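*Asks:* dropping a prediction and its sequence here:
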Amino acid sequence: MTLPDSDTIVLFPDGTVSADAVVLHVQPLPDGRVGVVLDRTPFHPLDLAWPDQGPDRGVLVAGDDEWPVLDVLIGAAQGEELAVGDAMPVRPGTEGWTFAVVHVTPSDTELTAGTAVRAAVDTDLRTALSVGHTACHLASLALDHALAGAWSKPVPTDDLGAPAFDRLAVDRSVIRRYGSEDTYRVGRSLRKQGFDPSALDDTEVLSARVEATLRDWIGTGAPVRIDRVDQGLTGRRTWVCALPDGEARIPCGGTHVASLAELGPISVRFVTEPQKGGLGLTMTTRVTPEPSN
């Protein structure tokens, strides 16, 4: 079966949750399920290179038949071979390879190349993850702002002019439904760059500072968008939001709300713990959705 010769067109950066598409390739997966590649898709896949946001869920519909999308992965194709998920021998974007969104469906899926389908995303899950991802970016910038006075040396700054603590110290970020969890390492390297770890001693004060900034920013109702160079899966994408101190731009492959007005109040909690050579910091962000009118 011939594999696509160009990357899957992805529609999720624009907030799309359903689309008509054509099946390009179907193949059995090692676990017995079936991988389906479409020419275009609204489904957000899991990117193993930076797996902060998990995959969408939903259905593929062809005529009167419907198959659940159980997982959404990335596959790498070269010639007649499609390697899926952690079996990929190269990173997305590697020259000479084509990268596809692979919709994982049950073993009894009866789809063939050329079939027209309707791809529909679970909107409740999409909304929850989009809210969580936008809140995560906002909280990282608000944390930079809250810790701006903890530096004694010049360091790279974020787009709003604050020392980029998040970029310099982040170890892992996980997007959850209506929230996120970010972990940071405050070790010898960060201290050498001029960061004073005592700024993390009172986590309640730090939470209050971050939450106050978030309230101000959310109150602006600023629009949020994703800029991208093309519609292909591996094209560079950037989260953009105009905040009171400037326009923030963060490289991002996830999904987001269209406006800060879609966010409810954001609570932020910090936990510190000793680590070898320094300190670990965890920031947990939770958004309380506004009641529906």
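*Replies:* That came through, no problem. Remember, it's a predicted structure, so these values are computed and weren't measured experimentally. Numbers count the residues shown, from 1 in each chain.
*Asks:* CA only for contacts and neighbour counts going forward, please
*Replies:* OK.
*Asks:* who's in contact with stretch 6-14?
*Replies:* Contacts with stretch 6-14, where a contact means CA atoms under 8 Å, 6 or more residues apart in numbering, come from 38-44, 98-101, 225-226, 231-234, 253-256.
*Asks:* distance between the ends of that stretch?
*Replies:* 20 Å (CA to CA, to the nearest Å).
*Asks:* same check, this time on stretch 271-279
*Replies:* First-to-last distance for stretch 271-279 - CA to CA - comes to 10 Å.
*Asks:* can you list the buried residues in it?
*Replies:* By neighbour count with 16 or more other CA atoms under 10 Å, stretch 271-279 contains the buried residues 272, 279.
*Asks:* kindly report the same for stretch 231-242.
*Replies:* Buried residues in stretch 231-242 (16+ other CA under 10 Å): 231-234, 237-242.
*Asks:* for Glu110, state which of those is nearest.
*Replies:* Taking CA to CA as the measure, Leu233 is the one of the buried residues of stretch 231-242 closest to Glu110, at 25.3 Å.
*Asks:* for the closest one, what are its contacts?
*Replies:* By CA under 8 Å, 6+ apart, the neighbours of Leu233 are 7-10, 99-101.
*Asks:* cool, Ile218 as well?
*Replies:* Contacts of Ile218 by CA under 8 Å, 6+ apart are 260-261, 263.
*Asks:* do that again at 7 Å, thanks
*Replies:* Taking CA atoms under 7 Å, 6 or more residues apart in numbering, we find Ile218 in contact with 260-261.
*Asks:* go on, Val61?
*Replies:* Counting by CA under 7 Å, 6+ apart, the residues that Val61 touches are 67, 117-119.
*Asks:* and the comparison structure, right after this:
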Amino acid sequence: MRFQTDVRDSTRIGFASGDVSGSGKVLFAAEEPDGNTLVICDETPVHPVSFRWPDQPADRGVMITAGGQRLEITDAWTGMANAETGELVFGEDARALGRTGDEWKSVVIHVITGDAPAAGETVSIEVDADRRRKLSLAHTAAHLSAFALNRAAKSYWTKEGAALDTLGNPDFDKEAIVSALLSEQASVDTYRVGKTLRKKGFELDRFVADLPAVIEAINGTLRGWLSEPTAISLTPVPSTLDTRRLWECVLDGKQAQMYCAGTHVASLQDIAAITVSIEPVDGGVVMHTAAR
């Protein structure tokens, strides 16, 4: 889907710093053929789903107009706006762009119910804070379980050459992941071990045979990390949707890092427990992470 707009810059976002409320000036509003009303503001606290890696679902909430009308935000998408022409694309059209140059800017598209607010109007935006908290909990737990998985899988690499995570372990999560899906307080990560990873020395058959011990090791690592809660940061903030943000947390006395476009809790102290289970599938494994 494509629209012509006056949007020229990436949306300034507040979700990276944990904001669940804010305001923004309406830059674009229109109704698409499916009946959705689409709104882009210069600034928003709303986290949109990504068309590139749609692991974290979008925030929901309310947009409040200057006249007091409450418009339900039922979804939020990542769109691409051309800074030179104002052309707006999203969905499969955005995906089809592939790698883009500096002229394409990432923007948050709010999907709302009701009539579109007027361009130039300043609106207030409130995010469903409970849903955000649960999704943030799930996303942080997913990162922690990925680092714990890498640690438990270390002995199943028989060759050097795999990328290392920032804790110094072969990065099985990065090398093998093919899909990730977050829901409230849970995540599902699917890993495939094909010819490339087998050539790099990962022994999937032995790993699967040892799954009970691997799972026990992962859960033990997670319990240890949660017993020494430390702060979690996502930088830089403030930032735009285009900005590449770095997730950081001290684990085992080292700075664990990975790039992430989602939302997170502020500290390991916000997590009571994380439990991981893993099941084999054809050519790989699926890891389920539950957090509370």
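*Replies:* That came through fine. Bear in mind that the values here come from a model prediction, so they are computed numbers and not experimental data.
*Asks:* quick one: the strands in the stretch 1-150 of structure 2?
*Replies:* Counting by DSSP state E, counting those that start in this stretch, the stretch 1-150 of structure 2 has strands at residues 2-4, 12-13, 21-31, 37-41, 43-44, 61-64, 70-82, 87-90, 104-112, 122-127.
*Asks:* nearest to Glu203 of structure 2, of the ones you listed?
*Replies:* Comparing the strands of the stretch 1-150 of structure 2 by CA to CA, strand 70-82 comes nearest, at 37.9 Å.
*Asks:* pull out the buried residues from the closest one.
*Replies:* Here strand 70-82 of structure 2 shows 70-73, 75-82 as buried, counting by 16+ other CA under 10 Å.
*Asks:* returning to what we had before: of the buried residues of stretch 231-242 of structure 1, which belong to strands?
*Replies:* Under the assignment DSSP state E, the buried residues of stretch 231-242 of structure 1 contribute 237-242 to strands.
*Asks:* can you list these in CSV and add distance to Ser180 of structure 1?
*Replies:* Formatted as CSV, those follow (distance: CA to CA, whole Å):
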residue, distance to Ser180 of structure 1
Arg237, 20
Thr238, 19
Trp239, 16
Val240, 19
Cys241, 18
Ala242, 21
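*Asks:* Leu263 of structure 1 matches what in structure 2?
*Replies:* Matched across to structure 2, Leu263 of structure 1 falls on Ile271, judged by TM-score structural alignment.
*Asks:* tell me how far that match lies from Leu197 of structure 2.
*Replies:* Ile271 of structure 2 is 33 Å from Leu197 of structure 2, by CA to CA.
*Asks:* ditto for Phe172 of structure 2
*Replies:* Distance from Phe172 of structure 2 to Leu197 of structure 2, by CA to CA: 9 Å.
*Asks:* look at these two and report which has more neighbours.
*Replies:* Taking other CA atoms under 10 Å, Phe172 of structure 2 and Leu197 do not tie; Phe172 has more neighbours (27 against 17).
*Asks:* show me the contacts for the alignment partner in structure 1 of Val188 of structure 2.
*Replies:* Taking TM-score structural alignment, the alignment pairs Val188 of structure 2 with Glu181 from structure 1. For Glu181 of structure 1, the contact set (CA under 7 Å, 6+ apart) comprises 173-175, 282-285.
*Asks:* repeat for Val224 of structure 1
*Replies:* Contact analysis of Val224 of structure 1 by CA under 7 Å, 6+ apart lists 240-241, 257-260.
*Asks:* and which of these is nearest to Leu143 of structure 1?
*Replies:* Cys241 (16.3 Å).
*Asks:* roughly how far does the aligned partner of the closest one in structure 2 sit from Met258 of structure 2?
*Replies:* Using TM-score structural alignment, the equivalent of Cys241 of structure 1 in structure 2 is Cys249. Here Cys249 of structure 2 is placed at a distance of 10 Å from Met258 of structure 2 (CA to CA).
*Asks:* overlap in contacts of the two?
*Replies:* With CA under 7 Å, 6+ apart, Cys249 of structure 2 and Met258 have no common neighbours.
*Asks:* which ones are touching Ala19 of structure 1?
*Replies:* 41-42, 118-120.
*Asks:* do that again at 8 Å, thanks
*Replies:* 40-42, 118-120.
*Asks:* among those residues, who's most crowded?
*Replies:* That'd be Thr41 among these, by other CA under 10 Å, with 29 neighbours.
*Asks:* roughly how far does that one sit from Thr8 of structure 1?
*Replies:* In terms of CA to CA, Thr41 of structure 1 sits 7 Å off from Thr8 of structure 1.
*Asks:* all good on my end, thank you.
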